[in-house]
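1. Based on what follows, work out the 3D shape:
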Amino acid sequence: MGLGLELAGTNATWVFEHDRIEINYSSGLGHPRLLRKLKHRTIPYHAISRATAAGGDGHPQLSLHLRPGADPLTEIAAGQLSDDSEPNQIELEPNQQELAAYYADHINDHCDLNPDSDALAPRFLVEVDQSPRRLKGYDGEASFDGSAVEFQWHPDASRVKHRSPKRRHELTELVGVEWVKPGLTSGHFLLVPHGDRNEAPPADNIRALLFGFGFGTTANSLPFAAAVLAAIQQAQPKLTALGAGPVPRMLPGAPQRPEMSREEILATIRELGQLHADGILTQQEFEAKKRELLDRL
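-> Below you'll find the model as predicted:
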């Protein structure tokens, strides 16, 4: 399949070329911010393990399942994205179930030609934008210039972070990245160094930027983390030359609860109260988070 054949969906348009699928995401305000931020992605056929069609009773969906280690973005996301924000999925109209199955079969025909379609990719096969960028977090900012990540801490950052003289972390010092999806008062971006990890909670880890309270949104922080991870792999070519596969990275798990002082807990409750007063949090959400914080006093 090739020659620019197009499949138009409600969230994206896929263009099928002879060796790749070009994905152009819908830009309307009703679509997920992450996809609008990405705008476009190129998925080579040799990065795909298989395709599936589902959702016969409603809007059919055609999904690409990529090879492990093939895509820094989905490696970092590690299943934390909601269905409507999945970058490798297209949603079609209710009467297009057969069309979804047709394209899934054709994609799988390409996959069948690749004997390594189910194998770990030797390196990232899907390119991500690695241009210099900045990321604002709750307790600071991270900047990426292509060769290092540098942190600048806000006044609300922990004393540990402010006291550390090390703010710049060269890519050659790092082995991976951890990203935990931002929540109301949770989530983080963390650099994983070679050797022994700093087991301090993200609030006190000099290689971690906290999210929450609207900072570090998925649309901003996930592409940032993917760019850093891809650059880490490129900065260490010997790993792939020796057959070691992609640069490893920590799989995100349940976010750790940072240690907070009494003053920080009370200040956070006051901020939550303001969010409730502004109508951003419901009474139930405010009371649940307030009880959780009070339990930590």
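2. okay, CA-based contacts and neighbour counts for the rest of this
-> Noted.
3. And what about Thr74, helix, strand or coil?
-> helix (DSSP: H, G, I helix; E, B strand; the rest coil).
4. How many residues are close by it?
-> Residues within reach of Thr74, counting by other C-alpha atoms under 10 Å, total 21.
5. Nearest the geometric middle of this structure, what residue?
-> Nearest to the mean C-alpha position of the chain, counting by C-alpha atoms, centre = their mean, stands Leu222 at 3.4 Å.
6. I'd guessed that residue sits against Trp179; true?
-> Yes. In this structure Leu222 lies within contact range of Trp179 using C-alpha atoms under 8 Å: 7.3 Å.
7. Please provide the structure for the following sequence as well, for comparison with the first:
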Amino acid sequence: MTRMGDVLAGNNAEWEFEPEAVVIRYSRGVRGVRFLQALGERRIPHDALDGAELLDGRRGTAVLRLLPRPGADPVVEAAGGQLKENADPYRLVLPEQSRTLAEYYRDELRPLIGPQARDAAGDGPAERFLVAPPAAPRAFKAYDAKALFDGRTVTFRWFWTGASSAKWKAGDQSFPVEELSGLDWRSPELLHGHLRLLRRDADEQPGEADQDPAAVVFGLGYGPVHESLPFAAAVLAAIRSARVRP
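-> Reported below is the predicted structural model:
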């Protein structure tokens, strides 16, 4: 593999290659994507990757992309394929003149990642998250509530100006992660964006998000991706961790 500490700098991030991981630091410039900036720095173990590819980018650029292993990254799992291309945390956009260098790093990485680099027990989706989640505590404003997460409990505090009468009557809600089975994040950039918590003891299918006390609704300027998705990823990681906690 490349020497420890080798760094490949792109337009949107820089990647540092370690013996067993790739450390990604996202651009903090004024033209950077706010969601990636919110992620800051991430360490991606080789076991969390299924491959690497080099693609043609736009306007004379090349794109070096890592292929995340299913189940390994809480951000990817929470996003559910809804991120726009420029917000993909596994893309490094490079000027065309850096293509040869990108090919070199791709070829150096390939023998170290993917099913062929793991033993038989490590084949297939990861059984637990291998990439650290965004740190708690976290909070953001949805259209109908303020959502808070302290690392163990999710709290929704309703806004009287936005919450439905059903939510207002139910009162503010608190959900220990031990009582949750998962969550559903629908991007605020799509119609009916929301964050819904899935309860273990739910006996029936939840209704519309604006009527469900276990959900908060997004809207123009409310629940932006750079706030609500790291929040969702942190909660999802805590839910998974609670499953295996003794």
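8. Got a TM-score for the pair?
-> The TM-score (TM-score structural alignment, normalised by the length of the second structure) is 0.92; 239 aligned residues with a C-alpha RMSD of 1.8 Å.
9. Next, the contact list for the aligned residue in the second structure for Leu120 of the first structure, please.
-> The alignment partner of Leu120 of the first structure in the second structure, by TM-score structural alignment, is Pro125. Contact partners of Pro125 of the second structure, counting by C-alpha atoms under 8 Å, 6 or more residues apart in numbering, are Arg69, Pro70, Gly71, Ala72.
10. Any chance you could list residues touching both of Leu222 and Trp179 of the first structure?
-> Ile76, Ala77.
11. what ranges do the strands span in the stretch 51-200 of the first structure?
-> 61-66, 89-91, 133-136, 140-144, 148-153, 168-170, 174-180, 188-193 (DSSP state E, counting those that start in this stretch).
12. which outside residues touch the fifth one?
-> Meaning strand 148-153 of the first structure. Outside strand 148-153 of the first structure, the residues touching it (C-alpha under 8 Å, 6+ apart) are 139-144, 161-162, 167-171, 207, 228.
13. nearest spatial neighbour of the aligned residue in the first structure for Pro176 of the second structure, skipping sequence neighbours?
-> Using TM-score structural alignment as the criterion, Pro176 of the second structure maps onto Glu170 of the first structure. Leaving aside its sequence neighbours, Glu170 of the first structure sits nearest to Ala148 (C-alpha to C-alpha, 6 or more residues apart in numbering; 4.2 Å).
14. what's the burial count for Arg227 of the second structure?
-> For the record, residue 227 of the second structure is Glu, not Arg. With other C-alpha under 10 Å as criterion, Glu227 of the second structure counts 19.
15. Among the contacts of strand 148-153 of the first structure, the buried ones, what's the PyMOL command?
-> Buried subset of these, written as a PyMOL selection, criterion 16 or more other C-alpha atoms under 10 Å:
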select buried, resi 139+140+141+142+143+144+161+162+168+169+171+207+228
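16. Pick out the most distant pair among the contacts of strand 148-153 of the first structure.
-> His162 and Val228 (23.1 Å; C-alpha to C-alpha).
17. any idea how far Gly176 of the first structure is from the closest residue to Gly9 of the first structure other than its chain neighbours?
-> Among residues not flanking Gly9 of the first structure along the chain, Leu92 sits closest, at 4.7 Å (C-alpha to C-alpha, 6+ apart). To Gly176 of the first structure, Leu92 of the first structure is 36 Å away according to C-alpha to C-alpha, to the nearest Å.
18. Same list, the strands of the stretch 51-200 of the first structure, but as CSV with distance to His31 of the first structure please.
-> Listed next are the strands of the stretch 51-200 of the first structure as CSV, based on distance: least, C-alpha to C-alpha, whole Å:
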stretch, distance to His31 of the first structure
strand 61-66, 16
strand 89-91, 12
strand 133-136, 22
strand 140-144, 27
strand 148-153, 30
strand 168-170, 35
strand 174-180, 22
strand 188-193, 24
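19. Thr218 of the first structure: which of these is closest?
-> strand 174-180 (9.4 Å).
20. And that closest one, what's buried?
-> Buried-residue list, strand 174-180 of the first structure, by 16+ other C-alpha under 10 Å: Leu174, Val175, Gly176, Val177, Glu178, Trp179, Val180.
21. how about the helices in the second structure?
-> Assigned by DSSP state H, the helices in the second structure fall at 34-39, 74-79, 99-109, 165-170, 225-244.
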